[in-house]
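J.: what's the 3D shape of this:
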Amino acid sequence: MQKSCVIFFERKFPSANMILIKDQLPILIDTGFGSDTKETEQLMKEAGVSPEELHLIVNTHYHSDHVGGNFYLQKNYGVTIAAHKWEAELINSCDLEACSAEWLDQPVEPYRVDTKLSDNDEIHTGSRTLKVLHTPGHTLGHISLYDPEEEVLICGDLFHKNDIGWLNIFREGVSSIQRSMESLDWLSMLQIKQAYSGHGPQIENPSASIDAARKRFEKWLRAPEKVSWHACKRIFSFTLIMKNGLAKEEIDHYLLKCGWFQDFARYSFQLQPAEFIQVLIDEMIRSGAAIWHNNHLIAAAPYQAPQEKWMKKNIKPKDWKSQDILI
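T.: Purely as a prediction, here's the structure:
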């Protein structure tokens, strides 16, 4: 049989990157955003693995850009899904907080986690063994996967080549910085030749990226407002991507109904939400995260706008039980 290989798909927003382990038991790590399922399927087929052949889907964590393809692949092909046991419990109980989807206003179609993972579990692909590493920070149930033989790390949104994952202090806890630093310290002890993260290009010098990430977290410890600014800009940028921009007259109404916006305004910046609107818009423009175009605020990052028809479904965990959409 042909030697197994790791195939990395760097994807445009709103989808996170995917990693396909092509082996006797093919494994797909993360499945992109829910509107991109046809592309997800096509990417696998082009790599020589049909969805029917998938042995397992592993989610690094439960945010919409990483788990959005789960519903389609599980419903149509019966693929087994694995995730950290803490996030699995929330998903399988249809908890309103699952995926932070309600708080973030990000649609996620329902899925079931069949295999609950813990730290040091092993996932076998045939000729490879991936070790599950619990690396909390970005979410409490965030995991990374490590192949000690090939010295390959799949690190989700813990760190990227030139960035770090945003921290949700209101859903994952104010000690998220310390958890992230502990996770990085653990990874820094591993021999890693190649790393793949949830966003951006593959990481050729993982130790340098880990060091840079740790230094940034250390700065955040000294200036906690940086945590909140980083998160607000990432969340709002993702909103602008999902909605393909917001008209100027829509922004106030939209932001004021968002849980994340309310929390950051009141508790991180000690402002009334209405006062924080212009402050956030100004910072989005100043930092280059967004631009004005034809009276619409548009995300500056390259992206592929979701189909309007798909977005109108707007399915959240609160709908998973009440609608006839469960798998």
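J.: C-alpha from now on. contacts and neighbour counts both.
T.: Fine.
J.: in three-state terms, label Leu96 for me.
T.: Assigned with DSSP: H, G, I helix; E, B strand; the rest coil, Leu96 falls in the coil class.
J.: near it, how many other residues are there?
T.: Close neighbours of Leu96, defined as other C-alpha atoms under 10 Å, add up to 17.
J.: same question, Ile123
T.: 19.
J.: can I assume it sits in a helix?
T.: No: secondary structure assignment (three-state DSSP) places Ile123 in strand, not in a helix.
J.: that one touches Ser144, doesn't it?
T.: No: between Ile123 and Ser144 there is no contact under C-alpha atoms under 8 Å: 11.9 Å.
J.: what residues are shared contacts of these two?
T.: Val132 (C-alpha atoms under 8 Å, 6 or more residues apart in numbering).
J.: helices of the stretch 51-200 of the chain, start to end?
T.: With DSSP state H, counting those that start in this stretch as the criterion, the stretch 51-200 of the chain has helices at 64-67, 70-77, 85-92, 101-104, 176-187.
J.: now Asn162: closest residue in space, sequence neighbours ignored.
T.: Ser209 (6.7 Å; C-alpha to C-alpha, 6 or more residues apart in numbering).
J.: and the helices of the stretch 51-200 of the chain, which is most packed in?
T.: Among those, ranked by average contacts under mean count of other C-alpha atoms under 10 Å, first place goes to helix 64-67 (a mean of 26).
J.: this one as well, want them side by side:
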Amino acid sequence: MDSAPDADAIARRDPGCCLAEYLDQPVPPYTVDEPLDDGQLLRLGDTDWEVLHTPGHTPGHLALWHPEERLLVVGDALSDYDVGWVNLALDGPDASAAAVASLQRLADLEPGVLLPAHGPIPVEPTTAFANALRRGRRLVDDPDGAVWYGARRIFAFALMIRDGIAADEVEPYLLARAWLADAAQLLRRTPEALAAELVGTMIRSGAVVVRDKRLHAAAEYSPVLPEALRAPYPPAWPAPAGRRGL
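T.: Here you go, the predicted model:
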């Protein structure tokens, strides 16, 4: 399920699609059968869901709404404990405001049940939205904080999917990442300074722990299978059927 512009980028095997190479988060090759747009009805089984374009976490982020049951699939827009990070470097300085506007649009639906992409189902949707909107507005008011928030999230996820990174490999790993270079520019630091500060602050806060000379994310997680990390980046994906020769 992808928005129409994202689906087109995937069909082209665009280097930037899925942010796979940018974030160093390999994604197995796939194709999009049905691009989706805001307001479209999507038939799943014997149920119709309304597609909602909710930019913020990504420009093409989508949510699904079932008005009769008041079920809302919010994806990465929010969870029971957080909001989706925004990429000010790639999506521009208005990305945080777009995320807040999307959260408000979803909150105005007054859903009875929220289904996030991560974590437990929120017990009280109204409270979950109030907390998410408060966090989202902080990202709008503090652009540097939004950049830091994203950097912490990306680095923690890198540690999770790799089940840790050797302590002596962490700095070279970070300095090879495009997202860190972009964050450093926005924060008016050198990449070397940001890498050191990022690691240091996350260890001091307890978000990252050192065990057996490896850095690990402190949060509970399940590492991915090693072969999943060997998936090629999108430009090397096989061309979709019917689009050979792209």
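J.: follow-up on the earlier one: quick check, the residue nearest to Asn162 of structure 1 in contact with Leu158.
T.: No: using C-alpha under 8 Å, Ser209 of structure 1 is not in contact with Leu158; the gap is 10.9 Å.
J.: neighbour count: the two, which is higher?
T.: Under the neighbour definition other C-alpha under 10 Å, Ser209 of structure 1 and Leu158 were set side by side, and Leu158 has more, 28 against 19.
J.: corresponding residue for the more buried one in structure 2?
T.: With TM-score structural alignment as the criterion, Leu158 of structure 1 lines up with Ala77 in structure 2.
J.: contacts only, for its match.
T.: 54, 56-57, 61, 83-84, 99, 103, 116.
J.: what residues in structure 1 pair up with the lengthiest strand in structure 2?
T.: For structure 2, the longest strand by residue count, based on DSSP state E, is strand 47-53. Strand 47-53 of structure 2 corresponds to residues 128-134 of structure 1 when matched by TM-score structural alignment.
J.: in that stretch, what counts as buried?
T.: 128-134 (16 or more other C-alpha atoms under 10 Å).
J.: again, but for stretch 30-38 of structure 2
T.: Using 16+ other C-alpha under 10 Å as the test for burial, stretch 30-38 of structure 2 gives 31-32, 36-37.
J.: equivalent analysis for stretch 126-133 of structure 2, please.
T.: Those would be 126, 128-129, 131-133, for stretch 126-133 of structure 2 by 16+ other C-alpha under 10 Å.
J.: same question, stretch 183-192 of structure 2
T.: 183-184, 187, 191-192.
J.: what do you get for stretch 150-159 of structure 2?
T.: The neighbour-count check on stretch 150-159 of structure 2 (16+ other C-alpha under 10 Å) flags 150-152, 154-159 as buried.
J.: among those residues, which are in helices?
T.: If you go by DSSP state H, these have 150-152, 154-159 in helices.
J.: one step back: with distance to Gly164 of structure 2 added, can I get the contacts of Ala77 of structure 2 in TSV?
T.: Formatted as TSV, the contacts of Ala77 of structure 2 follow (distance: C-alpha to C-alpha, whole Å):
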residue	distance to Gly164 of structure 2
Thr54	33
Gly56	29
His57	25
His61	29
Val83	24
Gly84	22
Ala99	30
Leu103	33
Pro116	26
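J.: quick one: map Gln272 of structure 1 onto structure 2.
T.: Using TM-score structural alignment, Gln272 of structure 1 lines up with Thr190 in structure 2.
J.: roughly how far apart are its match and Ala151 of structure 2?
T.: 14 Å (C-alpha to C-alpha, to the nearest Å).
J.: cool, and Ala207 of structure 2?
T.: For Ala207 of structure 2, the distance to Ala151 of structure 2 equals 13 Å [C-alpha to C-alpha].
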